[in-house]
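> sequence first, predicted coordinates after that:
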Amino acid sequence: MKLVKLIANLGYGSRKDVALMFREGRITDPQGEVLYADDKVSHADIRIDGEPLDPPAGLVLMLHKPVGYTCSTKDPGRIVYDLLPPRYRLRSPLLSTVGRLDRDTSGLLLLTDDGALLHRIVSPKSQLSKVYEATLAHDLRGDEAGLFASGTLLLESEPTPLAPARLEVVDPRHAALTLTEGRYHQVRRMFAAVGNHVTALHRSRIGGLELGDLPSGDWRALDAGDLDRLFTPVGAT
């Protein structure tokens, strides 16, 4: 791929903008030598204003989504893309969220421009578990774990029972719920079905990948090891 197209596809500007960057000498190698648009050089050896080029297509990000942000590109309020460098919204192929977290849910959100990987993660065949930490308005009754694990719970207006889910009680008003499917507002609707209300919700893990101590609003690119952990069942050796 020609350098102008490569850099434009990473969101640094239109091809015209990138061509101007070359003319201005802003694109160099690691030693500061000016590069030209027809040079043959590896991705890792390109600098823009002295900074390494963003990762190529195949990018996967982990974002600690704060409450108050949506996963849409068109919402008039705050969106998760506001937490990334502005050029990330202009990448081609597009950088998309892997599933969604609603505005009032915080925690682990993945984004990628790899369509095949995105579909693998969200596919029911992958059976990737997701862990949600819920704060509740009322004390748990005590029978929720059995009901959630039974595979018989029906949500309002849905004809198919939920797949079994694991509930771990932290204290009477805090619990961790592990799901292997992702229906609309599923965690909130599950607790509503047993007469409770979720006042705060946080996703802490997808597959074997944990959010860890990544600060709220921060993000990082995932490497091959992270992706291996994502698809490694929890507890597997």
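All right, it came through fine.

> can we go C-alpha only for contacts and neighbour counts from here?
OK.

> now do the helices in this protein.
3-9, 15-23, 115-122, 144-149, 186-193, 224-230 (DSSP state H).

> give me the contacts around the shortest one.
Meaning helix 144-149. If you take Cα atoms under 8 Å, 6 or more residues apart in numbering as the criterion, helix 144-149 is touched by 153, 163-168, 194.

> closest one to residue 56 among the helices of the chain?
Nearest of these to residue 56, taken as Cα to Cα: helix 3-9 at 8.5 Å.

> what about residue 203, how many neighbours?
23 (other Cα atoms under 10 Å).

> again, but for residue 208
Residue 208 sits with 19 neighbouring residues when counted by other Cα under 10 Å.

> was I right about it contacting residue 229?
Yes - contact between residue 208 and residue 229 holds when scored by Cα atoms under 8 Å: they sit 4.9 Å apart.

> related to what we said a few turns ago, could you export the helices of the chain as a markdown table, including distance to residue 105 and mean neighbour count?
Output for the helices of the chain, formatted as a markdown table (distance: least, Cα to Cα, whole Å; neighbours: other Cα atoms under 10 Å):
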| stretch | distance to residue 105 | mean neighbour count |
| --- | --- | --- |
| helix 3-9 | 31 | 20 |
| helix 15-23 | 38 | 16 |
| helix 115-122 | 18 | 15 |
| helix 144-149 | 21 | 17 |
| helix 186-193 | 10 | 17 |
| helix 224-230 | 21 | 14 |
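
> okay, pairing it with this:
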Amino acid sequence: MAAAEALAPREGIRLNKRLAELGLCSRREADEWIARGWVLVDGQVAHMGQPVLPDAQIKVLPQATSAQDERATFLLHKPVGYVSGQPEDGHEAAVVLLQPGNRWKDDLSPRRFTPAQFKGLAPAGRLDIDSTGLLVLTQDGRVARALIGEDSGVEKEYLVRVVWAPNGPQGPGVVEQGVQAVVPAECLARLRHGLSLDDQPLKPAQVDWLNPEQLRFVLTEGKKRQIRRMCEAVGLHVVGLKRVRIGNVLLGKLPQGQWRYLLPGETF
């Protein structure tokens, strides 16, 4: 029996998935590198769809990393009224704000803006149409994987202005000032841990009062309209939401509607 097990073939995984798991690139980038002959497996040029074993020696040629270094990542202070992804319902996509005239005057990056930086550019995470703050748009698969990959645990920090609306925002009993004083303590406890959305329990969150009308949220996940739905579940209604941090990257003084490049050495 042992001999038979020893002779059984070991299963491999697709090379593009393995490269992504190693944090080297996205699967799409991996396919591009493989197609260009920039990846070697056990000393041989790899081919598309190739399975690899866990102990395979994988080498990425310098051409691949040079091409990757040319990929741009933009940090945009998204205003209300723009959608993160494709245009919808008559609203423009935030990418239209990436114009030379909207580049922040205090951007420290030496990079020059070129039309080529729009190729393959996509938002790494969403920000609701009625929310403002830090939005990342990138060509770099490493950045996308870090922020929205299945195993991503990057923190996102939000400043959230709320009103107490246990009967809905148009119902009786709405409190707009001194909200902290009327919200039961158990509501804050449920926001921190104990809520579910879409029949899935939410991960623990950091939630604290910054002032009587504003909460600070720190999340490590990003379900659709998550904070608004969390607040509604405990009788609160969001009237303003701003994302101020993603991982180690701060919105800082970046003006609304303007953008800057992610700096070399700046990581999430």
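Done, it's in. Nothing here was measured: the structure is a model prediction, and the numbers come from that model.

> let me have the helices of structure 1 in a markdown table, extended by distance to residue 67 of structure 1.
A markdown table is the format used below for these (distance: least, Cα to Cα, whole Å):
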| stretch | distance to residue 67 of structure 1 |
| --- | --- |
| helix 3-9 | 31 |
| helix 15-23 | 35 |
| helix 115-122 | 22 |
| helix 144-149 | 26 |
| helix 186-193 | 15 |
| helix 224-230 | 23 |
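
> any chance you could map the strands in the stretch 1-150 of structure 2?
Using DSSP state E, counting those that start in this stretch, the strands found in the stretch 1-150 of structure 2 span residues 13-14, 39-41, 44-45, 51-52, 58-60, 73-78, 122-123, 132-138.

> now the aligned residue in structure 1 for residue 250 of structure 2: how far from residue 227 of structure 1?
By TM-score structural alignment, residue 250 of structure 2 lines up with residue 210 in structure 1. Applying Cα to Cα, to the nearest Å, the value for residue 210 of structure 1 to residue 227 of structure 1 is 11 Å.

> got it, and residue 127 of structure 1?
Applying Cα to Cα to residue 127 of structure 1 and residue 227 of structure 1 gives a distance of 15 Å.

> find the residue at the geometric middle of structure 1.
residue 110 (1.4 Å; Cα atoms, centre = their mean).

> what's the counterpart of that residue in structure 2?
Using TM-score structural alignment, residue 110 of structure 1 sits opposite residue 136 in structure 2.

> shouldn't that match be in contact with residue 78?
No - at 9.6 Å, residue 136 of structure 2 and residue 78 do not qualify as touching, with contact defined as Cα under 8 Å.

> what residues are up against the match of residue 110 of structure 1?
73-76, 123-125.

> state the distance from the residue nearest to the centre of structure 1 to residue 141 of structure 1.
Per Cα to Cα, residue 110 of structure 1 is found 34 Å from residue 141 of structure 1.

> again, but for residue 65 of structure 1
Taken as Cα to Cα, the span from residue 65 of structure 1 to residue 141 of structure 1 is 30 Å.

> and those two? Which one has more around it.
The residue with more neighbours, out of residue 65 of structure 1 and residue 141, is residue 65; 29 against 12, by other Cα under 10 Å.

> corresponding residue for the more buried one in structure 2?
By TM-score structural alignment, residue 65 of structure 1 lines up with residue 78.

> what does residue 148 of structure 1 give?
Match for residue 148 of structure 1 (TM-score structural alignment): residue 191.

> before we move on, what about residue 219 of structure 1?
When structure 2 is aligned by TM-score structural alignment, residue 219 of structure 1 is paired with residue 259.

> so its match sits right up against residue 76, yeah?
Yes - contact criterion Cα under 8 Å: residue 259 of structure 2 and residue 76 qualify, at 4.3 Å.

> list the residues that contact both of the two?
Both residue 259 of structure 2 and residue 76 are contacted by residue 98, under the criterion Cα under 8 Å, 6+ apart.

> need the contact list for residue 118 of structure 1.
Contacts of residue 118 of structure 1 were listed using Cα under 8 Å, 6+ apart, and they are 98, 112.

> swap the cut-off to 10 Å and go again
Residues in contact with residue 118 of structure 1 (Cα atoms under 10 Å, 6 or more residues apart in numbering) are 60, 96-99, 110-112.

> filter these down to the buried ones.
60, 96-98, 110-112 (16 or more other Cα atoms under 10 Å).

> so which of these is the closest to residue 202 of structure 1?
Of these, the one sitting nearest to residue 202 of structure 1 (Cα to Cα) turns out to be residue 110, at 14.1 Å.

> give the equivalent position in structure 1 for residue 125 of structure 2.
If you follow residue 125 of structure 2 across to structure 1 using TM-score structural alignment, you land on residue 99.

> residue contacts, that match?
71, 109-111, 118-119, 121-122, 182.

> for those residues, which one is nearest residue 137 of structure 1?
Looking across those and measuring by Cα to Cα, the closest to residue 137 of structure 1 is residue 182, at 22.7 Å.

> got a list of what the aligned partner of the closest one in structure 2 touches?
Using TM-score structural alignment, the partner of residue 182 of structure 1 in structure 2 is residue 222. By Cα under 10 Å, 6+ apart, residue 222 of structure 2 lies in contact with 125-127, 147-148, 155-156, 202.
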